[in-house]
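Engineer: Sequence and predicted structure, then a few things I'm wondering about:
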Amino acid sequence: MTRKKKRLAVIGGGLAFLGLAAALTFYALGQRTSYFYMPGDLVAAELTPGQRIRLGGLVEKGTIERGQGTNVSFQVTDHENSVKVAYNGILPDLFREDQGVVTEGTFGTDGVFVADSVLAKHDENYMPREVADGLKAKGVWQEED
């Protein structure tokens, strides 16, 4: 084998290795993605059972129900549609009615969204970007001056 052919073989092997590494990385990331939905978007969404999603909106007034221990249920709304959420865990300190929230989890067989994480608004000036954009698109949420 000439020197030029050896060099081309090493370069080709390196490119093949990098291509395989990139393909495996994209495959692994694709398995872990969670798509963001507002309650109104779920009507048209084609979700597979067990598919992880992020559900965002506002905590609907009067729907927070605390069960035994750390079990809690509430509804997430975009003021047009609502989705019941069940969560078992400690809620963020600033979790309350009519505040922005993003939950991550899957839908149960009974149609209730079973969340394994809940993120709430941080302070008076912050709302998760996805939630704010979704509410702005529906004309429900307006920025304060």
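Structural biologist: Alright, I've got the coordinates.

Engineer: Every contact and neighbour count from this point should use C-alpha atoms.
Structural biologist: Fine.

Engineer: count of neighbours near residue 127?
Structural biologist: Residue 127 is flanked by 19 other residues according to other Cα atoms under 10 Å.

Engineer: Tell me the helix or strand right after the lengthiest helix in the chain.
Structural biologist: The single longest helix within the chain, with elements called by DSSP state H, is helix 3-32. Downstream of helix 3-32, the next assigned helix or strand under DSSP states H and E is strand 35-37.

Engineer: Can you name the element that comes right after that following strand?
Structural biologist: Sequence order places strand 53-59 as the next helix or strand after strand 35-37, per DSSP H and E.

Engineer: Contacts for that next one next, please.
Structural biologist: 34-39, 74-78, 96-106, 130-131, 134-135 (Cα atoms under 8 Å, 6 or more residues apart in numbering).

Engineer: From the residues you listed, list the buried ones, please.
Structural biologist: 36-39, 74-78, 96-97, 99-106, 130-131, 134-135 (16 or more other Cα atoms under 10 Å).

Engineer: ok, and here's another one to check against it:
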Amino acid sequence: MAWTRKQKRLGIIAGLGVILALAAGLILTALRDQIVFFYSPTEIAEAALTPGTPIRLGGLVLEDSWHQEGENNTFIVHDGAGQMTAHYTGILPDLFREGQGVVAEGSLQADGSFLATSVLAKHDETYMPREVADSLREQGVWQGDGG
């Protein structure tokens, strides 16, 4: 049986669609753990991540935990149930404050602390990233309006 031009075209389009769907599925499977916007300190403890794995740590900066010596900063990020010490070398954003929401990009260290390569702070008094607010609300730490 000979295929018409229309049937050949539909067959090629269907084949390309299947290949595209398989490629998208493989990419999403490979990036499954990296798609998460951030991990809370409790989630990091539960996930048993290996030191050196690049992740994002999110939560609130614990009151009276920020210590600064020149450009070396140490602070504790907490989510109500757990906390993690974070180290950052550099100038923190102007809006970085204790008791405020923060997301830090970096990696877990062998001693259980977090070495941040960049720190993101919320941009005003009423805004908190939805993921941070939802995580803190689930822990019962924050009762704000979420945005």
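Structural biologist: Received the coordinates, thanks. Keep in mind it's a predicted model, so treat the numbers as computed, not measured.

Engineer: Just give me the match in structure 1 for residue 61 of structure 2.
Structural biologist: The alignment partner of residue 61 of structure 2 in structure 1, by TM-score structural alignment, is residue 59.

Engineer: For the longest helix of structure 1, what is the distance to the chain centroid?
Structural biologist: Its chain's average C-alpha position is 31 Å from that of helix 3-32 of structure 1, according to Cα atoms, centre = their mean, to the nearest Å.

Engineer: How about residues contacting stretch 133-145 of structure 1?
Structural biologist: Identification of contacts with stretch 133-145 of structure 1 by Cα under 8 Å, 6+ apart yields 38, 57, 78-79, 132.

Engineer: Tell me the one among those nearest to residue 49 of structure 1.
Structural biologist: residue 38 (17.9 Å; Cα to Cα).

Engineer: so what's the equivalent of that closest one over in structure 2 up against?
Structural biologist: Aligned counterpart of residue 38 of structure 1 in structure 2: residue 40 (TM-score structural alignment). By Cα under 8 Å, 6+ apart, the contact list for residue 40 of structure 2 reads 57-59, 78-79, 135.

Engineer: now the residues you listed in CSV, with distance to residue 70 of structure 2?
Structural biologist: Below are the contacts of residue 40 of structure 2 laid out as CSV (distance: Cα to Cα, whole Å):
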residue, distance to residue 70 of structure 2
57, 23
58, 24
59, 24
78, 24
79, 27
135, 32
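
Engineer: from what I can see residue 51 of structure 1 touches residue 108, true?
Structural biologist: No: contact criterion Cα atoms under 8 Å: residue 51 of structure 1 and residue 108 do not qualify, at 10.4 Å.

Engineer: hang on, residue 136 of structure 2 is in a helix, isn't it?
Structural biologist: Yes: assessed with DSSP: H, G, I helix; E, B strand; the rest coil, residue 136 of structure 2 lies in a helix.

Engineer: In structure 1, which residue is most central in space?
Structural biologist: Closest residue to the average C-alpha location of structure 1: residue 54 at 2.2 Å, with Cα atoms, centre = their mean.

Engineer: tell me which element residue 97 of structure 2 is part of?
Structural biologist: Under DSSP H and E, no helix or strand contains residue 97 of structure 2.

Engineer: cool, and the one 5 residues further on?
Structural biologist: With secondary structure defined by DSSP H and E, residue 102 of structure 2 is part of strand 101-108.

Engineer: what does residue 68 of structure 1 give?
Structural biologist: Using DSSP H and E, no helix or strand contains residue 68 of structure 1.

Engineer: what about it, neighbour count?
Structural biologist: A count of nearby residues for residue 68 of structure 1, using other Cα under 10 Å, gives 7.

Engineer: For residue 87 of structure 1, see how far away it is.
Structural biologist: Taking Cα to Cα, to the nearest Å as the measure, residue 68 of structure 1 falls 12 Å from residue 87 of structure 1.
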